[in-house]
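> Sequence plus predicted model, see below.
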Amino acid sequence: MKRHFLKSIAAAAVAMTGFALPTFASAADITGAGATFPYPMYAKWAEVYKKETGVGLNYQSIGSSGGIKQIRAKTVTFGATDAPLKGEELDKDGMVQFPAIIGGTVPVINLEGFKPGELRVTGPVLADMFMGKITKWNDAKLAALNPGKNLPDQSITIVHRADGSGTTFNWTDYLSAVSKEWADKVGKGAAVKWPADSSVGGKGNEGVAANVNRVKGALGYVEYAYVKKNNMNFMQLQNKDGKYVSPDDSTFAAAAAGVDWFSVPGMGVSMVDAKGANSWPVTTASFILMYKSPEDKAASQEAQKFFAWAFKNGKKLALDLDYVPLPDAVTTQIQSKVWSQIK
């Protein structure tokens, strides 16, 4: 069933050149733009919502930085970002921010002879690979983590996002948490200067996935739905409790358990390197940006109706795509504490 959904989304993406629905939106349709991380989920929600209500969602999957630019330019009803804005930015822009869905970012590889999840890596070793300090797949540090595995004498090519990306923010947030050298020399952000000599960029999660599948010996990072959609190989990752885990909705949910969403202005909580034996270390939420005083109040109300429907009716659709829906208690608080600020 999951594979069927993902194939449907992939076909829709090709047919519609990256949009969840055709670009000739009617007056009643909702417009949004931004993160590619949640695009498969928004596409599926939009498909079902359109059938039930007749209202469409025209969502441009252009990356988090693009989504922030579009909402600030007031060309869309909502922006979507995996790199949450800080409280002072939200106050300056007159916007609210809330999480819509939870997922995970995954280290993906193109290495023949290994099954998905067969190879293991720790956070510090992964940071060394992205730093360009580890340049071969048979490096002693990787071999020590994978005893008995015949690792090839093959060069590692780093594949990263070429556009401003919340997935990159999430990924570099994690690398900064597990490697002081990464934190000091590269840091975290939607766009960073990639230090590895052998590297190539790709636009969107789609572009990174395509380049990893194209380049032998590649190592990149994408949201898990793209792993499933593109039948990609991935590495198990050691979490904060020292356990090696694979990415799926259960390990993402474990990382998100107990999050105090309102401990940070704009609900922009970081979940990377979370405690818990079953926690996936690179788990994140994807966020929605909307104006407190929107120019098109009717469109803003339609967007709220869409997300209210998704929060209530879209849970199974989310799980089918290996995303994690927000708990009812959180969505109730979003509607009472956040949406109440939208006039």
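Done, it's in. Numbers count the residues shown, from 1 in each chain.
> drop to CA atoms for contacts and neighbour counts, all remaining ones
Noted.
> how about the helices in the stretch 51-200 of the chain?
Counting by DSSP state H, counting those that start in this stretch, the stretch 51-200 of the chain has these helices, from start to end: 64-72, 87-93, 123-131, 140-145, 166-178, 180-185.
> Pull out the buried positions in the second one.
What that stands for is helix 87-93. Across helix 87-93, burial judged by 16 or more other Cα atoms under 10 Å covers 87, 90.
> Please state the offset of that helix from the chain centre?
Here helix 87-93 shows a centroid-to-chain-centroid distance of 23 Å under the convention Cα atoms, centre = their mean, to the nearest Å.
> Give me the residues contacting that helix.
Residues outside helix 87-93 that contact it (Cα atoms under 8 Å, 6 or more residues apart in numbering): 72, 96-97, 264-266, 291.
> ditto for the last one
Counting by Cα under 8 Å, 6+ apart, the neighbours of helix 180-185 from elsewhere in the structure are 127, 131, 175-177.
> For the residues you listed, pick the one with the most neighbours.
Using other Cα atoms under 10 Å as the neighbour test, the contacts of helix 180-185 are led by Leu175, with 28 neighbours.
> I'd like to know how far the closest residue to that residue other than its chain neighbours sits from Asp173.
Taking Cα to Cα, 6 or more residues apart in numbering as the measure, Leu175 lies nearest to Ala127, with 5.8 Å between them; neighbours along the chain are not counted. To Asp173, Ala127 is 11 Å away according to Cα to Cα, to the nearest Å.
> ok, structure two:
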Amino acid sequence: MKLSAFAKVAAIGGIAALALTSCAANEAAPADSGDGSTSDSSLSGELIGAGASSQGSAQEAWIAGFQTTHSGVTVNYDPTGSGAGRETFQQGASAFAGSDRAFTVDEIAAGPFEGCATGDIVEFPAYISPIAIIFNVEGVDSLQLDAATVAQIFSGKITKWNDPAIASQNEGVTLPDTNISAVHRSDESGTTGNFTDYLSAAAPDDWTVGSIESWPTEFGGEGAQGTTGVVDAVTNGTGTIGYADASRAGDLGTVKIKVGDEFVGYSPEAAAAIVDASPFEEGRSDHDLAITLDRTSTEAGVYPIVLVSYLIGCEKYADSANAELVKEYFSYIVSEEGQQTAAEAAGSAPISEELRGKVQTAIDAIG
């Protein structure tokens, strides 16, 4: 369904209204270069983006950092969700989108991309976040689990913390005869999608419902709204376990995941390593850098439960002003400075130098 001209204006207005933090960031003064002068550019205009809430904190930090050298640019990002962000971008109501998955090849072929001069898009991984399995069991700070055991816990097949499947992988750990209360996201979620994608790939015999963004009701468990809801439910419960962005794990117990013959805990380095160990999807254009995550990789030091969030723009914009703004903003985001800014603000994993080079080539194609 195409948006009417009035609807497009309303959508843009809604994005601007909801992105109050982003607007505030754009009111910052230009950065002091250290010698009393300021570092600024002649670039100006308004840039509208929308999409994944997973990128919310990172986008706030990116906007603030970008502002230090581009005070004439106003960037508004509405973290309305991946699906809504992709739709807003397709309808031409935003210049770029953030999404916890890439467009499928069929979606790209079907279009339309009304803000683009052609049907070709640029999309690439910009935000990598490890997903931690968090738990609250008295006296236990860390556990080791393989994929099959995790799948059985969250599908309700394993119901006690001292179950032999858990105990056999955690020798020397005193596990209580306590019921397991598995907490999942009650809302449609990219975090759930990536978590279930891991279970589907690594434990297909025990997780048979595939990679899904809405939790299967037949598995029961406790539903909680958003990342904050899951963390709160695990923190305030007894014998609870859940999954959440690793930056929110806090003092909760966390799980090391079996990869090959070792158990690997989450870290920015391990999360970035699984992305580098995974191939690009075939059948896409040169500047469409969608990755097929190898959740079953046995390479040393990789952590397979990660959320990879993309930035999406036009390869050729109908409005040349958007092209200039998007190109500059995307370049800042994937720069070493931009990635470190997000890591400090949101606990994400900076992309590797190897991936950065490929992504920058795609960004340079924007026009």
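Alright, I've got the coordinates. Every value quoted in this text rests on a predicted model; they were computed, and no experiment measured them.
> Could you get me the TM-score between them?
Overall, the chain-to-chain superposition scores 0.81 on the TM-score scale (TM-score structural alignment, normalised by the length of the first structure); 320 aligned residues with a Cα RMSD of 2.9 Å.
> before we move on, the earlier item: now check the second structure for the residue matching the residue nearest to Leu175 of the first structure.
For Ala127 of the first structure, the aligned residue in the second structure is Ala151 (criterion: TM-score structural alignment).
> In contact with that match, which residues are there?
Under the criterion of Cα under 8 Å, 6+ apart, the neighbours of Ala151 of the second structure are 199, 203, 206-207.
> which residue is nearest the centroid of the first structure?
Taking Cα atoms, centre = their mean as the criterion, Phe37 is the residue nearest the geometric centre of the first structure, at 3.5 Å.
> on that earlier part again, can you tell me which of the helices of the stretch 51-200 of the first structure is most buried?
helix 166-178 (a mean of 25; mean count of other Cα atoms under 10 Å).
> residues in the second structure aligned with that one?
Residues 190-202 of the second structure are matched to helix 166-178 of the first structure when aligned by TM-score structural alignment.
> what residue of the first structure matches up with Asn76 of the second structure?
When the structures are aligned by TM-score structural alignment, the residue of the first structure matched to Asn76 of the second structure is Asn58.
> Does that match touch Gly18 like I think?
No. With the criterion set as Cα atoms under 8 Å, Asn58 of the first structure and Gly18 do not qualify as a contacting pair; they are 10.2 Å apart.
> Please say which position in the second structure Trp280 of the first structure maps to.
Per TM-score structural alignment, Trp280 of the first structure is aligned with Tyr303.
> Would you enumerate the residues in contact with that match?
130, 257, 259, 264-267, 270-271, 273-274.
> and with 7 Å instead?
Counting by Cα atoms under 7 Å, 6 or more residues apart in numbering, Tyr303 of the second structure touches 264-266, 270-271, 274.
> again, but for Asp245 of the second structure
Residues in contact with Asp245 of the second structure, defined by Cα under 7 Å, 6+ apart, are 129-132.
> cool, Leu151 of the first structure as well?
137-138.
> what does Ser82 of the second structure give?
For Ser82 of the second structure, the contact set (Cα under 7 Å, 6+ apart) comprises 51-52, 98-100.
> Return the distance of the longest strand along the first structure from the chain's centre.
Using DSSP state E to define each element, the first structure has its longest strand at strand 95-109. Averaged C-alpha coordinates place strand 95-109 of the first structure at 4 Å from its chain's average position (Cα atoms, centre = their mean).
> now the strands: where do they sit in the first structure?
Counting by DSSP E, the first structure has strands at residues 30-34, 57-61, 78-81, 95-109, 120-121, 157-161, 199-202, 218-223, 233-234, 236-238, 244-245, 283-291.
> In the second structure, what range does the third one match?
Read it as strand 78-81 of the first structure. Strand 78-81 of the first structure lines up with residues 96-99 of the second structure when matched by TM-score structural alignment.
> excluding its backbone neighbours, what's nearest the aligned partner of Ile30 of the first structure in the second structure?
Using TM-score structural alignment, the partner of Ile30 of the first structure in the second structure is Leu47. Using Cα to Cα, 6+ apart and skipping the chain neighbours, the partner closest in space to Leu47 of the second structure is Val75 (4.7 Å).
> and if you look at Arg72 of the first structure?
Spatially, and ignoring its direct neighbours in sequence, Arg72 of the first structure is nearest to Asp93 (7.5 Å; Cα to Cα, 6+ apart).
> circling back to that earlier point, ok, the contacts of Ser82 of the second structure in the first structure, which still hold?
For these, the contacts that persist in the first structure are 51-52, 98-100, with contact defined as both residues aligned by TM-score structural alignment, their matches' Cα atoms under 7 Å.
> Name the member of these that has the highest neighbour count.
Among these, Gly98 has the most neighbours (other Cα under 10 Å), with 36 neighbours.
> I'd like the distance between that one and Glu123 of the second structure.
When distance is defined by Cα to Cα, Gly98 of the second structure is 9 Å away from Glu123 of the second structure.
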